[in-house]
Structure formats: structure tokens, C-alpha cells
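Undergrad: Got a sequence here, can you build the structure:
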Amino acid sequence: MTDLHRLTIRELSEGLQQAQFSSRELTEHYLKRIAKIDTKVKSYVTVTAEQALAEADAADAVLKAGNASVLAGIPLAHKDIFCTKGIKTTAGSKILDNFISPYDATVVAKAKAAGLVTLGKVNMDEFAMGSTSESSYFGATGNPWALDHVPGGSSGGSAAAVAADLAPIATGTDTGGSIRQPASFCGLTGLKPTYGRVSRFGMIAYASSLDQGGPMARSAEDCAYLMNVIAGHDAKDSTSINKEVDDYVANLNATSVKGLRIGIPKQYFNVSGLDAEVKARVEESLKKLEEMGASLVEIDLNMTEAYVPTYYLIAPAEASSNLSRFDGVRYGYRCENPVDLMDLYKRSRSEGFGAEVQRRILIGTYALSAGYYDAYYVKAQKVRRLIQQDFLKAFENVDVIAAPSAPTTAYKIGANLSPTEMYLGDIYTLAVNLAGLPAINAPVGFDQESLPVGLQLIGNYWSESQLLSIVHQYQQNTDWHTKRASVAEETA
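TA: Next comes the predicted model:
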């Protein structure tokens, strides 16, 4: 019972269904690991031990009755951007440090309905704005592969928790790469679904036309299990698409790699900031896919240089609008002894929001202001359409598009990247959100410092099954997804 954390989701499910161990035993195993190991990693903001054990007991009762769902009794961690009834939901911000949600996000409600056990809420960049998880009010999370390095962001806590075996699976959100980049930095598989595939109801908004929830786990198979639970239409979310949901687990071998056309954008592999070792590992993984029967097709994505400026006009503009609700009046942090209403607004927001969030609010407010709206925001939306058309044209000739997930491996904590350096680190992930496409990260090796490298595969709309299937078959022929950091090897 000491190595339950080494089991896959399928093995955990089979073990629970066959009564080899109970959900309580499994949950206690993870809670012990969190108590011992998370003092180093610092992935959790809130550990819900009492609730987790109660949910585990309920799952055990259903399992004993013989009518449990496939994932009943399996623990998971939620990114602290999903509202959880009766549990603190902070979005990594001081302004929400005292916020107890009165309801569950749809993703959380679906997980509960499937019998999954919530271990707690994990750390993230404040309001999902960042690529390192250092902007969190609760401090930086360490990368399990090198604790003095960042786990990526904004879903850094989700990635670190899974990579350290402090949860078998976790939810994340992706607005500009926030599932794929931390998955890359921590050696995990992470899927950003098509926009509208997973409900955003109860997910604290950063940029509403870009945000999308998804799974983070060790393998494509593990991700597929969680996707089967969280994907689907939700009437509470006006951007949710009413489209039939695949059985992602059943489809894991449905796409043949033999004959698959993988697009290689020449612009992506000539980016000046692309690390040589990252490039080498990605090219090695593409060679492996070629050996498995795929063909590599060089393509042009001519809008590449527009990704960063377009995203960093649209996302902050939406953020400035979404975050206007945090005013110190209705809920969240309120400054002490305001002299008048204006003082209450100004001080509550300046004291409650961190530097990066304030920076993006100011950029967004400027872009939306009179005299600049047409020159910046409207123009960025027009360029966004051109970026989308660029991808659609490419998909006329290829099935998926390959790229690095990030130009480098994980940064050191406290590297103090300038905002521009941090934004340019998202060069490979931003366009997927601008176009609303699905994309997945798969671990494909390490650099000389033993830090993980990730391959990103971008699919056409609604091709989550295809992406999971390709990565699953790649993982049947490689073992990168089974590698574990030394901190994950520790016993509780």
C-alpha cells in the first residue's frame, strides 16, 4: 500500500472496483504524502482533508453497492480558480483570500457527481496571469524536478501536485498556455480543449473569450478519463457548445499514427529564443512519430509575429472588464477605514491586486479607452481572425501541427524576467487560444539539467480524441511520461 501513488488512473479504478484497497485508504495515502512532501513543493493553497475523507467514505459505500462510476473514489486536486462550495477559492489573490464560494463550478460539480474525491485547491499565478506561479499571493510553488525552479503557470500548482505524486490528476485552465506550459515544465501530459468544450461556469474569469478548463496528468490515458467527466454542454455557460461528447478513453487507439500528416511550421523552429536542447528533444520526438508511420509536412504560419502583441491587447482588455467586479464592496478584500467611496475602490484594488494583475488591468483599460479602442482593441480582433484563418488554411493539408510547448525549460525561481521576456515565453501557446483550437503537451525528454521538455500538438476544432490518441500511442512506444522526479519517489 506504500506505492499507490505510482498507479495509473486505470489501475486505481480497477483496484477500487475489485476492492484491492478502499478510497479511504487511497485518500489517506495522498493526504500523508501532502503533509510530508508539500512542505517542499508548496503546491496546495488549501488541503480539504476532512471533506476528502467524507467523500472517500461515500465513494466506498457506492463501490460496495456495485454501482459506482469508473472514477469513483479516485482523488484529484482542483486549480484554485474553480469555485468550490464551502471551500476557500482565491484565484491566487489577496483580494479573494477570504472568499468562500457559495456554489460549485460545473467542472467541480461534475467531478463530485462522478465520485472523485477532492484533496484540495492548488496554487496558481494570481487570476491566472503569469507563466511561473510566482505571482500568487501565497508564494511560489517549486518544480518537483528542481525545487529552485518554477513549475510554470498559471496552472503551476496543478502541474507540481501531479508531478510530485501529491494527486493522481488535477484540473487546470488555459488562457494562453496555462495548462500546456506547466505540463511541459513538469514532464506531464496536459490538454487544452477546444473553446466551449468544457464549461467555464464557476471558473473565475481572466479573459472570457480565451479561458478554457482541461485535465493535467501523467499520461494521455489519464487525461482521457478526466475529460470523459468534465467535457460537455452546460446551459449555465453561454459559450458552452452543445455538441456530442466523445468517449475519450474508448477512442485512445482510434487514430492511426500511420499516415498521419504532422505540420511543421518553419517559423516556429526559427524563433530566436528557442533553446537548442528544447529544439533537439522536440525534433527527436517528431522523428519517433515518423518511425511510427507519420509524415512530417513543412507548413507556413505567416501570422506568427502577431501572436504576442494580439494576445496582450485582447486578454488584458477582457481582464480589465472582468476584474472590475472586485471593488471592495460586494465580496473579497476591503481596505481598512476608507475616507469615501473612491478611496474604498482605489485602496481595495491597489492593496488587493498584485503587480502583474494591476499591469494587465492598466494595459487593458488603456486599450479599451475612448480614442484607443479602434486603434488597438478592434484592430487586435481583426488580426485574431487572420490568425485563425492561418491555422484553418494549414489544416487543409495536415492533420495536426507540431511545435514546442515552450521555447525553454523551467526558469529559476526569482529569475526576475521582465514582463516582455515572460510574455515572449508564451509564443508557441497563445495562438491556440486566440483561434479557440485544442492542443496537448506531451513529455518528450530532458535537457542537460534534467529539466523536462514538452512537445505540443495542435489539432483542428473538436479533435481532442485525435490528440489524446496520438499522444497515447506515442506513450506506448516511449517512457518519458513514466519518469519521476526524486521528490515524487519519497515515501510518506
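
Undergrad: drop to CA atoms for contacts and neighbour counts, all remaining ones
TA: Fine.

Undergrad: for Ala485, what are its contacts?
TA: Applying C-alpha atoms under 8 Å, 6 or more residues apart in numbering to Ala485 gives the contacts 144-145, 163-164.

Undergrad: closest to Phe353 among those residues?
TA: Pro144 (27.8 Å; C-alpha to C-alpha).

Undergrad: neighbour-wise, which of the contacts of Ala485 leads?
TA: Of all the contacts of Ala485, Pro144 has the most neighbours under the rule other C-alpha atoms under 10 Å, reaching 31 neighbours.

Undergrad: about what we covered before: if we only consider the contacts of Ala485, which is nearest to Met292?
TA: Ala163 (27.5 Å).

Undergrad: Might one say that that closest one is in contact with Phe185?
TA: No. Contact criterion C-alpha atoms under 8 Å: Ala163 and Phe185 do not qualify, at 10.0 Å.

Undergrad: so which helix or strand takes in Tyr366?
TA: helix 355-368 (DSSP states H and E).

Undergrad: who does that helix touch, helix- and strand-wise?
TA: Helix 355-368 is packed against helix 307-322, with contacts defined by 3 or more C-alpha pairs under 8 Å, 6 or more residues apart in numbering; DSSP states H and E.

Undergrad: and this one, so I can compare the two:
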Amino acid sequence: MTNLTELTLAEIRGGVAAGTFKAVEVAESFNAAVADAQAALNAFIVTTPEAALAAAAKVDADRAAGKPLGKMAGVPIGMKDLFATKGVQTTAASKILAGFKPEYESTVSQKLWDAGAGMLGKLNLDQFAMGSSNETSAFGNVISPWRRPGDTAPLAPGGSSGGSSAAIAARLCPAATGTDTGGSIRQPAAFTGISGIKPTYGRCSRWGVVAFASSLDQAGPMARTVTDCAIMLEAMAGFDPKDATSLDMPVPDWSAALSADLRGKKVGIPREYRLDGLSADVAKSWDDGIAWLKDAGAEVVDVSLPHSKYALPTYYIIAPAEASSNLARYDGVRYGLRDLPDGANLQDMYAATRAAGFGPEVKRRILIGTYVLSAGFYDAYYTQAQKVRTLIARDFEEAFKQCDVILAPTAPSAAFALGEKSADPLEMYLNDVFSVPASLAGLPAMSVPAGVDAQGLPLGLQIIGRPFDEQGVLNAGLAIEQRAAFSAKPEKWW
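TA: Presented below is the predicted three-dimensional model:
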């Protein structure tokens, strides 16, 4: 019997549909893998083996009855614990929501269940999606399944979707949901040797997703292959009247239209991304990617994104400002944690609850956000940042007059060890230097594995596309995937 946990999403879906194996067998295999790895990797906050089995049993029954099967039929997935799941604890990895069980289902998760997917559990993440290493979770760090040769130091799986990336890389699930505010799908994908796509802002509903920065947050799929990401994105995307920012556009059949033939396409290489001190391994993988896309028939052109150097400071004004507004709802009154000291009034309860419930990184960003929104500094910081954001988006518009997609590194380095950067927030924020510009502009962007560095750790390449052109991004990703022939996987030590 094939080891079912080694199969891709497409292979599982095809095998279930063909009757090669049953969906319940798949769910049982992944449930066992999750249980086996949980103590070592801490990828899940809550496991739901019964939910995975129930969804699988329904798929098997539907197939036996000759009913049509959904796009995700028989595929058990991990659900990032930022998506509300009815009756299942949803915490955003924060103490302030410990024990919270929603009475409703997020639009994205409901779409996936309707498409035949089953839930293996709720995946760990950086608290409120704020972080690049999965070290800010109130439920403990996620440990990457990857290790440096001859070294047992735990590595960061990236963030904030580190539980998702670690679980997929360790073969605990074939695919998982992620969210990307400034790179939280792409950077973890690069760190763990998997693929992940942030679609155009508005493609996937934000309804029922715990908010961080509402003008930036976007859900997307993470999986081992470009094809798997395309299939899962088809199930996740679509118009939702409950989300005012949702795109009222049909969902294309991205997986059916996948093509690695890039003849007639132009790929832009942004000169500003050649940073001083860029890792030699990352620079080489970028050069490899350029050669692969040329081999696929694309023409490579030089483009300029002159305001990219302002993207990080712009992001770290806008995102905390929106977070300080969004997180004001956690006050201990209606749900979640309540800390009520003896003799306390309402303001004392607010202060005590937030002090106990929010972690240090969340507090840091709330303070920054509240500061830049305050009366004396609003124009100097927040208004200026919004103007620069417009200039960054305009840079991309100009670049896309000369090219169809843009190729860049996903992250400035391979995965680092836990604790290596946590003492310096600015150094940690620099992890997002290549991913933030596309987020600020609301563009579709994908990371695909491109090889390994000198230590054998995965490196990712990022493809950025025009608004609504997920197909172009996926096609360029497929061209890289086929030529990189990335087959490295972590050696099992857990």
C-alpha cells in the first residue's frame, strides 16, 4: 500500500475518486501522523480527528452512491487557527481568546467543507498573525521539521502561518489554509520547502477570519505543489456578500488552465531587490529562477520599483494602526478572557484583561498603531504611509506595462534558529522585506521552492502578478517547479 501521507492533494483526490483507496483510510493515516508529531513540532493548537473521519466517511458514502464529488473530496487539511470554525476552539494563538468556540463558520472554511475537505485540526500561528517565526504564539513555538546538518537547534518554520508550513512539510497534512498580511503565507512556504499563494486582495472572503490589518489580510492555500495550490484556491475563492471587500468576480478554473509554457510572456526583475548583503545562496537561487523562466520561453526584462525601499516602514505604520483598531474589541466583556481584579471598575477590567491576554509582540504593535493614529501624529505617520502605499502600487502598475509577472526572492535568507532574531524586532521585521510590497499593493504573489542553501535548507522564489492574474502567477510557478525539480524533504527526527 502506498504511504498515503506522501501523496499530494491532487493524488489523494484522484485516488479517492478512482476508488484506489478510501477517504477514511487517508484521514486515518494523517490523523496518526498528526498524533505522532504533535509533541515534537507543536504544529496544532487543537486536533479534530473525528471531524476528519466524519468528512471522509461522507465522501466515501457519496462516491458509493454515485453522487458527484467536490473539488477537495477526500482531502484532509489543516485549518489555521485564525479561521472561525463552528463549535471548535478558535484562538488566533492568543490567551485572550482561549476557550472561545464560535457559533458560526468562516466563509473560507465552509467553502472547503462544502468541497469535501475534512479538518485535521486548528494550526498554530504567531499570535494574531503578528510575527515571522512562530515564536509569539501563546500556545508555544512551532518547530520546523527541518534541521541543519549535524545540528539539533530548532528552526523557525516562518510566520505567521508556521503551523501550516511545518505540518505540510512534515507530511501531517497535504494542504492547509494560511493568511497573508505582509508575507505570512509566502515566507513560511519558503522556509519549509512548500508552495503557497496569496491571491489578489478580495479573492477570498475575510468573513469569519480573525482580523489583524483589514486592508491587507488575505487568505490563501499552502500545499506541496503549484497544482495543489490552484485546486485549493478554486475551492476557497469566490464572492461573499458578507465581506465588503470581496471581489464580485467568477472563480477561474486555474488548475485546468495550468501551463509551464511561458512563450510570449515577459518576466520583470526589480533592480531595487538586489539588496546589499543579500545572501549569496538567495542571489544564486534568484539567478537560477531567471534561467528557468528563460528556458520556459519567457523574455526577462529589467524593471524598477523605486519606492520598494519604503515598503517596510510603510507596512509597519499601516498594519499596526489597523491592528490597534481591530483589537480594541477584545475587552473582556463579551467573549474570551476576562480579568476582573477585586474592586475594579470597567476601565480596570479592560486594562487587566488586555495585559493578561495579549502577548508582548501584540502589545508592541497596538502601542505603535495607537501612537501613529493619535491626534498629534496622524498626519505625520499614518497619512504619509497611505500616500507612500499609493506610490508603491503605482510602481507596480508601471512595471506591469513592461512585463507580465515579476520574479524576486521570497525571503532574504533560509530559515533561522528559534531565538536568533527574537531579541531585535527590527531584524525580525526585515524578514518581510521582499514580501511586503505585493501586500501593500494587493497583488497576487506566490512562493515556490527553488532549491536549498549551502546548509541544505529550503529557499523559495516569489512570483508577483497583476491584479486578478493568479493564472499568470501559477503558470510561472509551475515553470519554476518543473525545472527546479525540488524533491528535498526533512529527515524524520520527531
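
Undergrad: Send over the TM-score of the superposed chains.
TA: Superposed pair, TM-score by TM-score structural alignment, normalised by the length of the first structure: 0.97. Supporting alignment: 486 aligned residues with a C-alpha RMSD of 1.3 Å.

Undergrad: In JSON lines: the contacts of Ala485 of the first structure, plus secondary structure and distance to Ala280 of the first structure.
TA: What follows is the contacts of Ala485 of the first structure, written out as JSON lines (DSSP: H, G, I helix; E, B strand; the rest coil; distance: C-alpha to C-alpha, whole Å):
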{"residue": "Pro144", "secondary structure": "coil", "distance to Ala280 of the first structure": "23"}
{"residue": "Trp145", "secondary structure": "coil", "distance to Ala280 of the first structure": "20"}
{"residue": "Ala163", "secondary structure": "helix", "distance to Ala280 of the first structure": "23"}
{"residue": "Ala164", "secondary structure": "coil", "distance to Ala280 of the first structure": "26"}
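
Undergrad: just to revisit the earlier point, tell me the gap between the helix or strand that the helix holding Tyr366 of the first structure is followed by and the middle of its chain.
TA: Once the chain leaves helix 355-368 of the first structure, the next helix or strand it forms, by DSSP H and E, is helix 379-394. Put simply, helix 379-394 of the first structure sits 24 Å off its chain's centre (C-alpha atoms, centre = their mean, to the nearest Å).

Undergrad: How about stretch 162-169 of the second structure?
TA: Distance of stretch 162-169 of the second structure from its chain centroid, counting by C-alpha atoms, centre = their mean, is 10 Å.

Undergrad: With stretch 264-276 of the second structure instead?
TA: 23 Å.

Undergrad: residue ranges of the strands in the stretch 51-200 of the second structure, please?
TA: Here the stretch 51-200 of the second structure has its strands, by DSSP state E, counting those that start in this stretch, at 76-80, 118-123, 175-180, 195-198.

Undergrad: for the stretch 201-350 of the first structure, same thing?
TA: Using DSSP E, counting those that start in this stretch, strands in the stretch 201-350 of the first structure cover 213-217, 261-265, 295-299.

Undergrad: and the second one, what does it pack onto?
TA: Using 3+ C-alpha pairs under 8 Å, 6+ apart as the contact criterion, the elements in contact with strand 261-265 of the first structure are strand 295-299, strand 400-404.

Undergrad: I'd like those strands as CSV, with mean neighbour count and distance to Ala355 of the first structure appended.
TA: Formatted as CSV, these follow (neighbours: other C-alpha atoms under 10 Å; distance: least, C-alpha to C-alpha, whole Å):
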stretch, mean neighbour count, distance to Ala355 of the first structure
strand 295-299, 17, 39
strand 400-404, 24, 29
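
Undergrad: quick one, which of the ones you listed is nearest to Thr255 of the first structure?
TA: It is, among those and with distance given as C-alpha to C-alpha, strand 400-404, at 11.7 Å.

Undergrad: Specify, as a residue range, where that closest one falls in the second structure.
TA: Aligned by TM-score structural alignment, strand 400-404 of the first structure falls on residues 405-409 of the second structure.

Undergrad: that older thread, format the strands of the stretch 51-200 of the second structure as a markdown table; extra columns: distance to Ala37 of the second structure and mean neighbour count.
TA: Formatted as a markdown table, the strands of the stretch 51-200 of the second structure follow (distance: least, C-alpha to C-alpha, whole Å; neighbours: other C-alpha atoms under 10 Å):
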| stretch | distance to Ala37 of the second structure | mean neighbour count |
| --- | --- | --- |
| strand 76-80 | 14 | 31 |
| strand 118-123 | 13 | 30 |
| strand 175-180 | 16 | 30 |
| strand 195-198 | 21 | 34 |
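
Undergrad: biggest helix in the first structure, by residue count?
TA: Ordering each helix of the first structure by length in residues (DSSP state H) puts helix 23-41 first.

Undergrad: Okay, buried residues for that one please.
TA: For helix 23-41 of the first structure, the neighbour count (16 or more other C-alpha atoms under 10 Å) marks 23-31, 33-34, 37-38, 41 as buried.

Undergrad: again, but for stretch 402-417 of the first structure
TA: The neighbour-count check on stretch 402-417 of the first structure (16+ other C-alpha under 10 Å) flags 402-413 as buried.

Undergrad: do the same with stretch 381-397 of the second structure
TA: Going by neighbour count (16+ other C-alpha under 10 Å), the buried part of stretch 381-397 of the second structure is 381-383, 385-386, 388-389, 391-393, 395-396.

Undergrad: re the thing from before, what about the helix holding Tyr366 of the first structure, how far off from the second structure?
TA: In the superposition against the second structure, helix 355-368 of the first structure averages 0.4 Å from its aligned positions (mean C-alpha distance after the TM-score superposition for the first structure).

Undergrad: against the second structure, where does that helix fall?
TA: Going by TM-score structural alignment: helix 355-368 of the first structure matches residues 360-373.

Undergrad: how close does Ser308 of the second structure get to Met1 of the second structure?
TA: The gap separating Ser308 of the second structure from Met1 of the second structure is 51 Å, by C-alpha to C-alpha, to the nearest Å.

Undergrad: more crowded one of the two?
TA: Remark: of Ser308 of the second structure and Met1, Ser308 carries more neighbours, 24 against 4, as counted by other C-alpha under 10 Å.

Undergrad: Could you find the closest non-adjacent residue to whichever residue in the first structure pairs up with the more buried one?
TA: Aligned counterpart of Ser308 of the second structure in the first structure: Thr304 (TM-score structural alignment). Once flanking residues are discounted, Thr304 of the first structure sits nearest to Gln267: 7.0 Å by C-alpha to C-alpha, 6 or more residues apart in numbering.

Undergrad: ok, now which ones touch the residue positioned nearest the centre of the second structure?
TA: By C-alpha atoms, centre = their mean, the mean C-alpha position of the second structure lies nearest to Ile185, the distance being 2.2 Å. Listed by C-alpha under 8 Å, 6+ apart, the contact partners of Ile185 of the second structure are 159-161, 178-179, 196-198, 220-222.
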